[in-house]
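S.K.: Here you go, sequence then predicted model.
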Amino acid sequence: MSNEIKNQNIKGKFADRVDGINYKTQTLSGVTDKEGKFEYRQGETITFSIGKLVIGSAIGKELITTADIVYSVGGDIKKIKNRVVTNLSRFVQSLCGKIHLEKGFCITNEIVDCINKYYKKINFDQEEDAFTKDAIITVLMEELNYTLRSPEHARNHLRRTMNGIRKLTDVKIPTRDDSYLLADVYLPIKAGKYPVIMSHAGYGKAFWFGCISNETEFQKHEKMEDNYFEGIKESTPFIDFHIQLAGEEVPDQLPPGGTEINPLLDHVSEGFEIANTFDWVPDGYIVIRVDGRGTGNTPGMFEQFSKHEAEDYYDAIEWAGTHEWSNGNVGLYGASYYAMDMISVSSLQPPHLKAMIPIAGDVDYYRDVLYSGGGLFSPFSFIAKHSCGEWKGVDFVNIAKEQPFDEPDKCPCYSSNPDDIKVPFLAVMPLECPGLHTRGTSELYINAVSENKKLMICSEVGVHFWMYKLEIVNQHKAFMAYWLKDEKNTIMDEAPVKMMIRTGIHGFYWKEENEWPVARTEYRKLYLNADAGKLQKSTEEVESKVEYKADDMTSSITFISDAMEEDTTLAGYFKLKLFCSSTTEDMAVKVNIRVLDEDGEEVPYDVQYTVPKNPINPKCYPVTSGSLKISHRKLDAEKSTEYRPYHTHKSEDYRPLCNEEIVECDIEIWPSTVEIRKGWRLCLEIVPAEDVLNNSYQKNAKNKIYTGNKYNSYLQVPVI
């Protein structure tokens, strides 16, 4: 090394932009400035102190943290649970007092004088609890009127810093009506202009999910975060979790967690269904998590899925796209509610929105979410009530119950027009998803006018597990890099459609296609035979019928095909042509598609089952399903296709049944993928649908299915 380089002063930074820490090298000394900067020369060791208290030494480099100046740890992020690192970090971070640490702070003369009184007795090398109760630390903090940070809080901040992440909490984003939204912004520590990955919904931006309204809740989430990064597994029973997700109290009498009817949902990410900061920020992105209006401490009226919510999202995108640390390109990322919100805002076309990855989203709130098939059949129509104060919001569920027909002007939910969705997107369509997201994502891909769109079809656990798998994260990063960083990688050269073909007993393989639905699909008709309970290639000349109870959810009729003559792949939309009648004025019909093996046992096709089994009817989750309230059977001829019937669901088209009349109807069955092995059989199951809105017509009623001759009821399947 030349003397010229050796004698050159180099600038470094002490983490957290602490102003006033003393430093000394072999040739230089001084005090850190308001950015935490210090000077050193190549190869020198720097010793840091606060007043007379030496806090540690480290070889000079661009960024130094408390983990670097503890010799036995030496900046190893895997060792930050070391008690000296933890206690030193707690101590230094606590000196910010009531100022947000993320804003930087100054070591004042008052702090130095106080530390100098006790510095000889300060001991960082003790257990965390002992340090918390240490008499000297207690007195020192009391004299400064400061609060000692918890071990978890300190480690979380240190961990982010060591990964080059700076967090800004509760940043105000102005809205068009002179109000504001609150967001947590995760920036690269290194100054620059970066693309933004944003999410917006009503689940709360606290770690995992939720909002923080007191110190107990704050420490709870800090502990969750620390456990997550330290590899301490946490999970929540499925039913309990979704009650919490709605912001409600979990009742005492629930099925025990870890059982088939209440399986455990592992915490596999920092935030439920949104981007992990540790995946994206170190790779040169800014991650922003926005609490929507009426969520957390964001003021205002909570209006889930409304156009007002979409307009707020628009304002947040434009704010981020024009900020000093932004390169002007904003991408949206998230699943379920987050995906639904991004689809809505994309139709408003904010100028700085350049790409989005909606994982399991929806477009048409009537057909995809609330009234699939014309009945209130969805089990997940709930309101997210995550407010730090008194919750104030619009009860869209009860409003929807008063509007059983597709009347957009009366619905508080904003359904996007696919003709207005022009932004590049990579959508993920979930399989095994009960009652929502599957249809919506498929219809988004088919109908959005965007010239640059991709579709991935995968198991429902893609929402909670697969989206955080390294392979998938890298695909998503490549897509965002292409559109937000102008990196000309090969992601857009790949086939636009990537399907998970499930092979049964939890197996699968990937298959790429150029379009969806697949252009070469052969739509085969399997005709129902009520007498034999069969699905067959031709219709019977003799008419037959079968009857079942309308008010017994365990009552079902099945039609089973002949054994497959060869391995057969089904991928796309299914539909059922049905001739039926009832002893009452309506029918709520649910259709399940299942597969039976050579022994007549049902084949499970879920890849990793995370949805509770029905204790009354504990069968495998079906390959796919569909439903229809028969009074809503009127079709829209222009929007219906060969593979997918489209019902009008208009009040003027309402057609109740009378006098056991036999009616013809087409039931939409949601798209799916499945490979059926040679020798296995396809099974069509027809059961009563549970109409949450009004099931009075089902009581003591009997439904009939007609087949053969002029009643050519059939199941149509997509063979590729």
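M.R.: Noted; the coordinates are in hand.
S.K.: C-alpha from now on. contacts and neighbour counts both.
M.R.: Noted.
S.K.: Where do the strands of the stretch 101-250 of the chain begin and end?
M.R.: In the stretch 101-250 of the chain, the strands defined using DSSP state E, counting those that start in this stretch lie at 105-106, 165-174, 180-188, 194-201, 235-237.
S.K.: Need these in CSV (columns: mean neighbour count and distance to D409).
M.R.: Listed next are the strands of the stretch 101-250 of the chain as CSV, based on neighbours: other C-alpha atoms under 10 Å; distance: least, C-alpha to C-alpha, whole Å:
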stretch, mean neighbour count, distance to D409
strand 105-106, 21, 52
strand 165-174, 18, 28
strand 180-188, 23, 26
strand 194-201, 28, 23
strand 235-237, 17, 38
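S.K.: TSV for the ones you listed, including distance to S57?
M.R.: TSV is the format used below for the strands of the stretch 101-250 of the chain (distance: least, C-alpha to C-alpha, whole Å):
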stretch	distance to S57
strand 105-106	20
strand 165-174	23
strand 180-188	25
strand 194-201	33
strand 235-237	40
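S.K.: who wins for proximity to W483 among the ones you listed?
M.R.: strand 194-201 (9.7 Å; C-alpha to C-alpha).
S.K.: by contact count, what packs against that closest one?
M.R.: Applying 3 or more C-alpha pairs under 8 Å, 6 or more residues apart in numbering; DSSP states H and E, one finds that strand 194-201 contacts strand 286-291, helix 307-321, strand 326-335, helix 337-346.
S.K.: Could I get the contacting residues of Y285?
M.R.: L187, P188, Y194, P195, V196, I197 (C-alpha atoms under 8 Å, 6 or more residues apart in numbering).
S.K.: ok, structure two:
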Amino acid sequence: MTTLHKLRTIRTSEDGSYIAEVNADIPLSDGGVLRCNVYRPLDAPATDDTASTGARYPVLVTMSPYGKDVPYANFHPMSYAGMHPNGKGEDAVWETPLPRYWTKAGYVVVRIDERGFGQSPGFAKIMSDQVWQDFATAIEWAAEQSWSTGKVGLLGISYYAITQWGAASLRPKGLAAIVPWEGACDPYRDAARHGGILSSAFIDWWWNRQVATMLYGLPGRAARKWGPDTLEGDLTPEQLAQNHLDWPRACREFPYADVPLFKDSAINVENIQVPLLSVANWGGTGLHPRGNVQGYMRAASTHKWLFFITGRHDLPFYRDECIALQRSFLDAFCKGEDSRGWLKGPNAEGGVPAVRLVVRKPGGIKVDDEPADRGLLVRSESAWPIPGTTYTPFFLSADKGLSSSAPSGANATFEYVGLNGDAIQFSTAAFQSQTEVTGHPVAHLFMSQSGTKDIDVFVTLRQYAADGSEVFYTGTTGKPITAGKGWLRASTRAIDASHPLHKPYVPYRHYARKDVSFPKQDEVVEMVVEIWPVHFVIEQGGKLVLEISPKDTAGTDAFVSDDAKERSEEAFGGVQNRIHIADKYQSRLVLPIVPAAGAGAEPQW
């Protein structure tokens, strides 16, 4: 019989407010083990102390490959230096709840190293059914411990949110509520490939910086101040290579979604029934907001909410008002203490509206300015998409305009060189009144090429103020981003309009090998480009520009498709990519225009 907790150490926090059990064991059904840290209030018993009569608390659980023991200050010094107080201190770790705050709030906090990372042995396979099942097992374990009331909540950012969708879809016993904060729910469409195009720059940087560096048995972590070394010893380079799935490499080798890599990672979001608060960031285009919106729309939960924030990826989660939001939600479903009316359900009288969004109006927008982002007002809505949304077409015209009138006899063709050519822009006239665009834009582009290659299309929405200056917003890393982004590879353009998830504004694609169809020479094909959820308010006199390009352009932040083999000259270059405008080729941008027109009169949150 395996001895549990053989590596465990127990200490009291420096301020004396909680107990930390480091490297407690969570046994898995296949004989494996996950190692976790348990942060518990002083009067809660030790893990597996079945004879104790100590206090019991609801539990917050997180799991990832990033390393439960890597101090936030080492993991991301710049972020930590500007962090809010309730994100800093002893045992602070990137993107997770701070033990000092949450134990004082009456919770046990459990932080887990994913299998194959940190102190958890086993084969490492990120974002897979193995991860979802391991996390579900850990949730059930936490619900049964001597310090637990049996109620488990999930709270965390990014990867710590992705795992929430995966585990919740398995309906583990004891799971009471989830708060996926900026978290994708579809590893293929949200993270690996945008419109079939590899999101190479980010996944390479992310993997090399904070995933591969935490592999179980990797030597030298302590010397690099990247958490402690593996307590059970180092692995050889050969053992390390055999002990993990190289996810970026696999994403390159398997470009379509109908392979085990992505079938195994697919999350049955429709199976989620637990109360959920999905929090998306308007500035996160390129990774998470699509998943937060899709997760909310697809989940079967009767008690579900969708909130939109703005600001950098790392800071908003730890704002006082955001922590108060998180706590009110979790207290309601984990403790039965409801200060805001969550238990009444979305849109109930005296309760919480189903949707709340930060309103980004002209004049109050500054890039990477945390006080400015916190000061923006918030509006409540009853549903998503917003009731009263008018999907309004703007047709591309021969004079490079965007017009409300369809082309009539004015045929035109615009072209650029595939792969590295210059973008072409189409602009609206000045808007006659303030106009709000919130929801799911989609671009219908009729395109052809002069050769027999593939076509990658990068669509950007650029917003201009009445004075002619471009309006930028705070992106994931703090860099300036544009109003909207969309992507599509011509060979993967096939749509399944009969699929339950298909909407005119969110086309559904299987991205299956059997559906691949390369455009023939001079063949005009319709490219229906999904633009990720947007929100912006165009002031009177302002304009909107549709930019169409064969490559990434300014305002993309970290989510660049720059792999030279994935996007090679041989596969995409040396030909003309054409955009067609004609009576039978009504290339157009469809915008979700909402009646609120920029209204917003409530403080956050």
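M.R.: Thanks, I have it. Bear in mind that the values here come from a model prediction, so they are computed numbers and not experimental data.
S.K.: picking that back up, minimum distance to I343 of structure 1: which of the strands of the stretch 101-250 of structure 1 has it?
M.R.: Nearest of the strands of the stretch 101-250 of structure 1 (C-alpha to C-alpha): strand 194-201, 11.3 Å.
S.K.: circling back: so which of the strands of the stretch 101-250 of structure 1 gets nearest F218 of structure 1?
M.R.: Among these, strand 165-174 sits nearest to F218 of structure 1 (C-alpha to C-alpha), with 12.8 Å.
S.K.: which residue numbers in structure 2 go with that closest one?
M.R.: Alignment of strand 165-174 of structure 1 against structure 2: residues 18-27, by TM-score structural alignment.
S.K.: how much does the matching stretch stray from structure 1?
M.R.: Its aligned residues in structure 1 lie a mean 0.9 Å from stretch 18-27 of structure 2 after superposition (mean C-alpha distance after the TM-score superposition for structure 1).
S.K.: The residue minimising distance to the centre of structure 2 and R567 of structure 2, how far apart?
M.R.: Central residue of structure 2 (C-alpha atoms, centre = their mean): H288, 1.8 Å from the mean position. Here H288 of structure 2 is placed at a distance of 23 Å from R567 of structure 2 (C-alpha to C-alpha, to the nearest Å).
S.K.: and what of M447 of structure 2?
M.R.: 19 Å.
S.K.: more neighbours, the two?
M.R.: Between M447 of structure 2 and R567, M447 has the larger neighbour count (other C-alpha atoms under 10 Å), namely 25 against 19.
S.K.: looking at it, the more buried one is touching V525, isn't it?
M.R.: Yes - at 5.5 Å, M447 of structure 2 and V525 qualify as touching, with contact defined as C-alpha atoms under 8 Å.
S.K.: can you pull the contacts of the closest residue in space to F446 of structure 2 that isn't next to it in sequence?
M.R.: Residue nearest to F446 of structure 2 in three dimensions, not counting chain neighbours: E526, with 4.5 Å by C-alpha to C-alpha, 6 or more residues apart in numbering. Applying C-alpha under 8 Å, 6+ apart to E526 of structure 2 gives the contacts H444, L445, F446, M447.
S.K.: how about the strands in the stretch 551-700 of structure 1?
M.R.: Counting by DSSP E, counting those that start in this stretch, the strands of the stretch 551-700 of structure 1 are 557-561, 568-582, 588-596, 624-629, 663-676, 681-688.
S.K.: Please name whichever of these is nearest to I239 of structure 1.
M.R.: Closest among those, using C-alpha to C-alpha: strand 624-629, at 21.8 Å.
S.K.: corresponding residues in structure 2 for the closest one?
M.R.: Counting by TM-score structural alignment, strand 624-629 of structure 1 sits on residues 484-489 of structure 2.
S.K.: quick one: the matching stretch to structure 1 mean distance?
M.R.: Averaged out, stretch 484-489 of structure 2 is 0.4 Å away (mean C-alpha distance after the TM-score superposition for structure 1).
S.K.: Aligned to Y585 of structure 2, what sits in structure 1?
M.R.: By TM-score structural alignment, Y585 of structure 2 lines up with Y711.
S.K.: ditto for P504 of structure 2
M.R.: P504 of structure 2 maps onto E642 in structure 1, by TM-score structural alignment.
S.K.: Ok, S433 of structure 2 next?
M.R.: By TM-score structural alignment, S433 of structure 2 lines up with E566.
S.K.: circling back to that earlier point, my guess is the residue nearest to the centre of structure 2 contacts A184, does it?
M.R.: Yes - using C-alpha under 8 Å, H288 of structure 2 is in contact with A184, at 4.5 Å.
S.K.: Sketch out the helices for the stretch 1-150 of structure 1, chain order is fine.
M.R.: 3-6, 83-94, 109-118, 128-133, 135-144 (DSSP state H, counting those that start in this stretch).
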